[in-house]
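Colleague: below is the sequence, then the predicted model.
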Amino acid sequence: MTDTIPTTGTRTGYLDRHGVEHPFGDAEAERQVRSDDRAHVFHSWSAQAKIDPLPIAAGEGSTFWDYEGNAYLDFSSQLVNLNLGHQHPDLVAAIQQQAGRLATVQPSMANDVRGELARRIAEVAPGTLNKVFFTNGGADANEYAVRLARRVTGRRKVLSMYRSYHGGTSTAIALTGDPRRWANEPSDPSVAHFFGPYPYRSAFHSTSPEEETQRALEHLENVIVLEGAGTIAALIAETVVGTNGVLVPPPGYLAGVRELCDRYGIVYIADEVMVGFGRVGEWFAVDAFDVVPDLITFAKGVNSGYVPLGGVVISDAIAAQFDDVAFQGGLTYSGHPLACAAGVATFDVFDRDGILDRVRDLGSRVVEPELRSWLERHPSLGEVRGRGLFWALELVRDRETREPLVPFNAAGPDAAPMAEVAAACKAAGVWPFTHFNRVHVAPPLVIGEDELRRGLAAIDAALDVADRYARA
């Protein structure tokens, strides 16, 4: 392990699973974790023999530590889910209290924290989205949203963007546009993909955001007509595309999507698994674009993933269709009390600590001006885009041609430049989120301003590595 990673002066050790305090530097404990992991854990999205997962000993706030005591600022919020940071005392206490009084109950029974969380989600959801179906995470939230849409429309087909990720289960991976879909095909054959807006790399040769909106909507309507509007149950879109680029929709695009769905009788599903619950400074990101979908899917930030939880927020019009007809779906752990208790505590923290205002402030006052200033210094930086505490740095070899720093879906030696950028961030004590030719900025929403500036400074320095590959 590199010795350039700064260590913290506020933590000297960690608790093991028995609650016993150990100092950092316990080589035997780290060896056991590595041994068990390598012998018995089968990791997602990985060639098992080619990975070496970092053993993590502790986490607190915006920081986590390995067993050697190296501290990392978590600039990826793990998988963009840890909105309230590691070991938030209010969330931990809520789970402990709930476990002490009622650890679990089946979903067909009423439960106080499940009902309260559903009510509070409905209170902040837009329009008449007043019912919540709870799932175990984001993938099955999208699965059930599609099932609802198919049931109420009597249609089968679903449209989704090429640049998207909607989950790893059967329908969700079919909805996904990015390369993780390829190895899982054929899956659901009734999914069709389309190009969403991406002004920096426009598929429509647009020269302005407004032109991108117009041409992207014309393209979408052509896809609807050619696929057969009467065959399409739903259109699903990440309100702000997450892993595939932090693509903020240009002005008017989502309103145009809403209008097309209304015109052709298509259910509009907003996938807010990654961007809901404060990530862009709104309870739900659709609020920033003044649109009301028919269904919203969520997970991650609803309780920072402390206990797995997701769900679908359902409009009154769709929910009413199941008043006298049974909905054929369910999950043993739907609305698990421990998960919902952490969700209720999340609402309390957001309200008490002004999290939404805080995210808007830090995003506009600190992150955006800092990132945009880098465009003047780093020839490898092609574009900066984002909102709140969710940003992408698109890295290029040539600003004129916009050639990516690494090829699309690069692996092995082709991906080396991005691997070097990520390594430079980690050596400076910042754990980054990288995907293809991008570095994403997605720290916990509770990050301190000094921590935020320190993390940004580390990424700024790491871009010097990318600059070596850029043609001035």
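Modeller: Good, I have the coordinates.

Colleague: make it CA atoms for all contacts and neighbour counts henceforth
Modeller: OK.

Colleague: next one: stretch 141-153 to chain centre, how far?
Modeller: 21 Å (C-alpha atoms, centre = their mean, to the nearest Å).

Colleague: residue 53 belongs to a helix, doesn't it?
Modeller: No - counting by DSSP: H, G, I helix; E, B strand; the rest coil, residue 53 falls outside a helix, being coil.

Colleague: OK, contacts around it?
Modeller: Shown in contact with residue 53 (C-alpha atoms under 8 Å, 6 or more residues apart in numbering): residue 34.

Colleague: farthest from the middle of the protein: give me that residue.
Modeller: residue 324 (35.5 Å; C-alpha atoms, centre = their mean).

Colleague: what residues does it make contact with?
Modeller: So residue 324 contacts nothing (C-alpha under 8 Å, 6+ apart).

Colleague: from residue 401, how far out is it?
Modeller: 58 Å (C-alpha to C-alpha, to the nearest Å).

Colleague: try it against this one:
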Amino acid sequence: MGDDSVDGLRETASAARRDDRRHVLHSWSSHGSLEPVVVTGAQGVHFSDEEGRRWLDFSSQLVNVNVGHQHPKLVAAIKAQADTLCTIAPYHANEATSEAARLIAEVAPGDLNRVFFTNGGAEAVENAIRMARLHTGRHKVLTAYRSYHGATTGAITASGDPRRWPSEPGAPGFARFWGPYPYRSAFHSANAQEEGERALAHLADTLMVEGPHTIAAVLLESVVGGNGILVPPDGYLQGVRALCDTHGIVMIADEVMAGFGRCGEWFAVDRWNVVPDLITFAKGVNSGYVPLGGVIMSDAIAETFATRAYPGGLTYAGHPLACAAAVACIGIYKDEGLIERTRVLGETVFGPALQAMQQRHPSVGEVRGLGGFWAIELVRDRATREPLVPFNASGADNAPMTDFANACKKQGLWPFVAGNRVHVVPPLVIEEATLREGLSIIDEALAAADRHCTG
């Protein structure tokens, strides 16, 4: 870090920067090499730093600020709730929490009518797994290799991506399967339909050899998020639902990232008319203004705990400030027509613009997505589909993606870069003109990736 190392911070550095470098351990980072931007404010689809730079937020931070920064209705709801009731133990009822649960149940599919609140997505996944095990009396959970479910013990064990490696051996009772990914098929499929069919056959075989009578749940992201925005082929989720029904297995849809409008639906499963037994949510439920997550459950699973105590809970479950923010956020989705608007933008702006980039840039192997949830997969060679950087690349191996990200930042756009992919995930309130401006910056920045192409 040179002159800004922890032991040699410049006297001119801000107090926020000095205190951060000396006292904060950031997630997924080594504090000796991290150089965080000191954010001083945000508004709409932009945030600002202490050096006066204004960034177009094309990451929605961690794909959670769906209604943008500092939305006045959301801020006002939090302030009003703070004046009334800041916090209360979760064994009480209160208006904000009750109303949030009612509104979430109203937009959830099928008979998912009851909500268990948590502080975030990982805790939601932990509790969904616990519910499935208690409901079925079975212990095993099947999850996909290309998945991420959170960083707590059970959630990170359930995750399929390399972030789980430092935490292994992890919790017991998990087995993995390959989900559909037509561009890099594990099943040598020729097209998306064949990929879906073969992925389902593989899952059926995995259930067979793991023992269906031992399996409590199949846990999967409705649309895979951090591992590539992988949209399942039509029929795949329906097939998973059918397999779960055949064997009495709980289907858990992780919608922490994909839910609440991100895919142009209240929940991504709505696109395929699939009703899981459990849905985990967080992020977009209140756009991250106050930590909140939860599990929405079917009537059948809720009945399991009608006369039997559910053995889990959190001090801040159903926190009034967080739930008041959720009530306001759901109102914003409805009042501003964000769900339908996002679906249309996906079809008329995101998709066409990204497909045009694919034609112009040899580094673009594939674009995919729906709603406001898109990925550009970058390659060195389109013919061989060799990734622009190796799997789980770091340091010098990741230089091409760093070059791309820096080219975006040089023009004032904050990108979401993961592996050999660019995830295009701005706040859903973004105006079309601003969206096109950001897409143009990405288009120009792709020249940095093109320079690393070999084919």
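Modeller: That came through, no problem. As the structure is a prediction and not an experimental result, all values here were calculated from the model.

Colleague: and the residue farthest from the centre of the first structure, what pairs with it in the second structure?
Modeller: Matched by TM-score structural alignment, residue 324 of the first structure corresponds to residue 307 in the second structure.

Colleague: in what helix or strand does residue 104 of the second structure lie?
Modeller: helix 95-107 (DSSP states H and E).

Colleague: tell me the buried residues in the lengthiest strand in the first structure?
Modeller: If you go by DSSP state E, the first structure has its longest strand at strand 390-398. For strand 390-398 of the first structure, burial by neighbour count (16 or more other C-alpha atoms under 10 Å) applies to 390-398.

Colleague: could you find the counterpart of residue 112 of the first structure in the second structure?
Modeller: Per TM-score structural alignment, residue 112 of the first structure is aligned with residue 95.

Colleague: please, which helix or strand holds the equivalent of residue 445 of the first structure over in the second structure?
Modeller: Aligned counterpart of residue 445 of the first structure in the second structure: residue 428 (TM-score structural alignment). Assigned by DSSP H and E, residue 428 of the second structure belongs to no helix or strand.

Colleague: which one of the buried residues of strand 390-398 of the first structure is nearest residue 296 of the first structure?
Modeller: residue 390 (19.3 Å; C-alpha to C-alpha).

Colleague: OK, contacts around the alignment partner in the second structure of the closest one?
Modeller: Using TM-score structural alignment, the partner of residue 390 of the first structure in the second structure is residue 373. Counting by C-alpha under 8 Å, 6+ apart, residue 373 of the second structure touches 229, 258, 262-263, 423-425.

Colleague: again, only this time at 7 Å
Modeller: 229, 262-263, 424-425 (C-alpha atoms under 7 Å, 6 or more residues apart in numbering).

Colleague: of those, grab the buried ones for PyMOL.
Modeller: In PyMOL, a selection of the buried entries from these looks like this (16+ other C-alpha under 10 Å):
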select buried, resi 229+262+263+424+425
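
Colleague: filter the contacts of residue 373 of the second structure down to the ones in strands?
Modeller: Mapping the contacts of residue 373 of the second structure onto strands (DSSP E) picks out residue 424.

Colleague: helices along the stretch 151-300 of the second structure, start to end?
Modeller: 153-158, 192-210, 236-247, 299-304 (DSSP state H, counting those that start in this stretch).

Colleague: residue 359 of the second structure: which of these is closest?
Modeller: Here helix 192-210 is closest among the helices of the stretch 151-300 of the second structure (C-alpha to C-alpha), at 20.7 Å.

Colleague: pull up the aligned stretch in the first structure for that closest one.
Modeller: Taking TM-score structural alignment, helix 192-210 of the second structure hits residues 209-227 over in the first structure.

Colleague: likewise stretch 328-341 of the second structure?
Modeller: Per the alignment by TM-score structural alignment, stretch 328-341 of the second structure matches residues 345-358 in the first structure.

Colleague: can you list the buried residues in that stretch?
Modeller: 345-347, 349-350, 355-356, 358.

Colleague: which single one of these is nearest to residue 51 of the first structure?
Modeller: Using C-alpha to C-alpha, these come closest to residue 51 of the first structure at residue 346, 33.9 Å.

Colleague: from what I can see that closest one touches residue 303, true?
Modeller: Yes - applying C-alpha atoms under 7 Å as the test, residue 346 of the first structure and residue 303 come out as touching, 5.8 Å apart.

Colleague: pick the most deeply packed of the helices of the stretch 151-300 of the second structure.
Modeller: Most buried of the helices of the stretch 151-300 of the second structure by mean neighbour count (mean count of other C-alpha atoms under 10 Å) is helix 153-158; its value is a mean of 24.

Colleague: ok, residue 445 of the second structure - contacts?
Modeller: The contact partners of residue 445 of the second structure, by C-alpha under 7 Å, 6+ apart, come to 404, 407-408.
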